[in-house]
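Colleague: Return a 3D structure for these sequence lines:
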Amino acid sequence: MYERSQAFCVMNRNKRGITLDLTRPQGLALAKRLLAGADVVADNYSVDVLPKLGLGYDVLRKLNPRLVMLSMSAFGANSLYRDCRAYGSTLEQGAGLPIVVGNPDGPPVMSHVAFGDAVGGLNGCAAVLVALIHARNTGRGQFIDLAQIECMMPFAAPWITLQSIGGMSPPKYGTRHPQFVPHGCFRCLGEDSWVMLAAIDDKMWQRLAILIGRPDWAIDASLQSAEARRCIEDEIERAIEAWTHTRDADQAMSKLQAGRIAAGVARQPTDLLKDPHLRSRAFLQEVERAFIGLYPQPSMPIRDGAGPVAIRTAAPALGEHNGEVLSGLLGLSCAEIAQLASEGIIGTSMLSEGS
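Modeller: Prediction:
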């Protein structure tokens, strides 16, 4: 099943992949030979994993003074929590997000999205690019100590600011909003069909009130501010849902947007495979990969031409490029590579399966 991991297949396309048993001297020696000619090494292990293997920055910079090493642990190398094991949910909790989302009278709510990996990767990419410029100009590499938990802090910054000013934890709003009234998710015609909408200014509120059949609200002077509408927010939401509940979600979105009201369908994940916007951008590309077959892959969200950046190759299967990399970069012979495979230093299956 590891060959079918969706995240791996998306994140590792256009790359080559090899296997090395770093716990054995031959595998460690090959890793050092590869790193001696590398520009960047990145890891998101716990902070002591690579040093214990003999691949700490103190060792690698002697092999390659220009090497940029990016360590992407959860809490950082010099943290009080450096030895804590952490996953995506750990970082979400540590950043304070579950406390500030959800319903006002409810417990902390988890998103179960590993934000730390993606946001840590973006910050790590920026740090590596700057470090590479430094290495090119000076001939010296750097050790970058990135703490994924710190990359999460901007998510919580608005609540930190509000609590610092007011001295109390800001209230939770659920799908409502501290500034915009109304703001929320409303049921549409059909099963599990929803549309999100927001009135982000008073003019938009007036247009919304007319659209849902309440022109009296549009001209009511007592409702011309979000603070005033907050007093009857429940009633407003019931009126909106009475309007949305008789319409297909896409139809509701179209009518709302035609009325210059911020709105969007709450899509099911599988709906994205046939989303007209994504199709118009050719965002999904068909990729053929061993163990999976032909399947759609998302493109990069940036492009420098009319079409998306091409996916040249699918993500590598385990050990797919052992021979190509070890012969091409290190000059190993076919016999040497075969010997490494026979000894289990390299391979094309998990060690637990091959042993």
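Colleague: only C-alpha atoms for contact and neighbour calcs from this point on.
Modeller: Fine.
Colleague: could you pull out the helices for the stretch 201-350 of the chain?
Modeller: 202-211, 215-219, 226-230, 233-244, 249-258, 276-280, 322-328, 334-342 (DSSP state H, counting those that start in this stretch).
Colleague: between those, which gets nearest to G56?
Modeller: Ranking the helices of the stretch 201-350 of the chain by proximity to G56 (Cα to Cα) places helix 322-328 first, at 22.1 Å.
Colleague: Now do the closest one: distance to the chain's middle.
Modeller: 31 Å (Cα atoms, centre = their mean, to the nearest Å).
Colleague: mind checking which of the helices of the stretch 201-350 of the chain is nearest F75?
Modeller: helix 322-328 (32.9 Å).
Colleague: picking that back up, include mean neighbour count and distance to T19 when you put the helices of the stretch 201-350 of the chain into a markdown table, please.
Modeller: Listed next are those as a markdown table, based on neighbours: other Cα atoms under 10 Å; distance: least, Cα to Cα, whole Å:
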| stretch | mean neighbour count | distance to T19 |
| --- | --- | --- |
| helix 202-211 | 19 | 57 |
| helix 215-219 | 15 | 66 |
| helix 226-230 | 16 | 59 |
| helix 233-244 | 16 | 54 |
| helix 249-258 | 18 | 48 |
| helix 276-280 | 11 | 36 |
| helix 322-328 | 17 | 7 |
| helix 334-342 | 14 | 10 |
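Colleague: Another for comparison:
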Amino acid sequence: MAGPLQGIKVIEIGTLIAAPFAARLMAEFGAEVIKVEAPGEGDPIRKWRKLHKGTSLWWYLQSRNKKSISINLKAPEGIALVKQLCADADVLIENMKPGALEKLGLGWDVLHALNPKLTMVRISGYGQTGPYKDRPGFGAIGEAMGGIRYTTGEAGGVPARVGVSLGDSLASLHAVMGALMSVLRVKMGNGDGQVVDVSLVESVFNLMESLVPEYDLLGHVRERSGGALPGIAPSNTYPTRDGSYVVIAGNSNPIYKRLMHAIGRADMAEDPQFAQNDGRAAQETLIDAAIAGWTSAHSIDEVLAVLERAEVPAGRIYSVKDIVADPHYQARDMLLDTELPDGVHVKMPGIVPKLSETPGEVRWQGPTLGEHTDSVLSALGVAAADIAALRQRGVVA
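Modeller: Here you go, the predicted model:
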């Protein structure tokens, strides 16, 4: 079944997380993604996190469905090959330092003149303009300066991070949105390609809800609050009798009533001062104490059973062990059985979102370095003898 992005050609000049994740998402839905890697070691993510026989398991996930072509961008002939790749491409995704592509002779002015329909997606720490544009920026810095680190952690404690590279992944999602909006404009005949300028900091900042108007108008600075969600009540993490924790979100008016009735607090369910969120938020400590008193007297299975019957959103906090064992994940094809090059089978995350008519698919795992160099160059019209000569001169690998 053809993916919805079949016919879209994407060139990826990126390493590690932000640009490669964005390109992976497009590849999963049918785009032809050609990943340009440097000869030698290629993308450093090939050696990140846990390795299997010398190759990162993350690599096999992050680069699935991509074609790897190894080109020496320090060689003029290598730059010429990239220009050939971009001449009929729809999207170029890169996450080099601002100005780096320009130094290589692959800046926007050059590529736009070569292919006016090309969309150039540029992911960087701070964006392509502004006083910080030349600073190095990783996802962790985007999380710090975007506001989310300040609001994450226990009240009065040290700012914390989530256990994944959230800043990079948020930038990837914004990059894909921008790329598709630009490509749609081109395909509809409404104009040429354009630059999609994605900042790690701004991608995080875009998720920070009403942080700015609350500060600007009310002088309120949102602080760290542990598992709670201040101003939206009740929504918190509560202990259970068996040492587990349960997340309960009873913060709509009818759900709050069902929750309090379910835990035997009809008095609080029907109290007029708790009928609306602002009243509950003013007394969230009192409400949380009542809920925690009930959850602490029951096992997590008992808590979840009661709340499910009452139609109250609640869930246990999953480890990866819980995820892999969960029947719902399995039923939703979110745990795919895949085969590595050595024949070993390993589970990998499934594809999101789920499209009813043109779902995404995994056609192959992350390729070996330069695995598709010959086939990609042949498709450009480069003769086999010329490819061999380029390889001998160190232009491709």
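Colleague: What value does the TM-score take for this pair?
Modeller: The TM-score (TM-score structural alignment, normalised by the length of structure 1) is 0.84; 342 aligned residues with a Cα RMSD of 2.9 Å.
Colleague: quick one on the thing from earlier: can I get the helices of the stretch 201-350 of structure 1 in CSV including distance to R33 of structure 1?
Modeller: Converted to CSV, the helices of the stretch 201-350 of structure 1 look like this (distance: least, Cα to Cα, whole Å):
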stretch, distance to R33 of structure 1
helix 202-211, 63
helix 215-219, 72
helix 226-230, 64
helix 233-244, 63
helix 249-258, 57
helix 276-280, 43
helix 322-328, 10
helix 334-342, 15
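Colleague: Nearest to P158 of structure 1 among those would be which one?
Modeller: helix 226-230 (19.6 Å).
Colleague: Quick check: that closest one compared with structure 2, mean distance?
Modeller: For helix 226-230 of structure 1, the mean deviation from structure 2 after alignment is 3.9 Å (mean Cα distance after the TM-score superposition for structure 1).
Colleague: swap in stretch 144-152 of structure 1?
Modeller: Mean for stretch 144-152 of structure 1 is 2.4 Å (mean Cα distance after the TM-score superposition for structure 1).
Colleague: Can you tell me what sits against that stretch?
Modeller: Contacts of stretch 144-152 of structure 1 from elsewhere in the structure, counted by Cα atoms under 8 Å, 6 or more residues apart in numbering, are 68-77, 91-92, 94-95, 115-117, 119-120, 123-124, 127-128.
Colleague: Can you flag the buried ones in those residues?
Modeller: Taking 16 or more other Cα atoms under 10 Å as the criterion, what is buried in these is 68-77, 91-92, 94-95, 115-117, 119-120, 124, 127-128.
Colleague: And for E357 of structure 2, the neighbour number?
Modeller: Neighbours of E357 of structure 2 under the rule other Cα atoms under 10 Å: 10.
Colleague: mind checking how far it is from L180 of structure 2?
Modeller: E357 of structure 2 sits 19 Å away from L180 of structure 2, going by Cα to Cα, to the nearest Å.
Colleague: excluding its backbone neighbours, what's nearest whatever residue of structure 2 lines up with G323 of structure 1?
Modeller: Taking TM-score structural alignment for the superposition, G323 of structure 1 sits opposite D374 in structure 2. Of all residues not flanking D374 of structure 2 in the chain, I387 sits nearest, at 7.0 Å (Cα to Cα, 6 or more residues apart in numbering).
Colleague: who touches that neighbour in this structure?
Modeller: 374, 377, 396.
Colleague: how far away is the alignment partner in structure 1 of it from I149 of structure 1?
Modeller: Taking TM-score structural alignment, I387 of structure 2 has I337 as its aligned residue in structure 1. Noted for I337 of structure 1: a distance of 41 Å to I149 of structure 1, by Cα to Cα.
Colleague: do A135 of structure 1 as well
Modeller: 27 Å.
Colleague: Looking at the two, which is more packed in?
Modeller: Ranked by neighbour count (other Cα under 10 Å), A135 of structure 1 and I149 place I149 first, with 25 against 18.
Colleague: To which residue of structure 2 is S71 of structure 1 aligned?
Modeller: S71 of structure 1 maps onto R122 in structure 2, by TM-score structural alignment.
Colleague: which of the contacts of I387 of structure 2 still touch in structure 1?
Modeller: On the basis of both residues aligned by TM-score structural alignment, their matches' Cα atoms under 8 Å, what survives of those in structure 1 is 374, 377.
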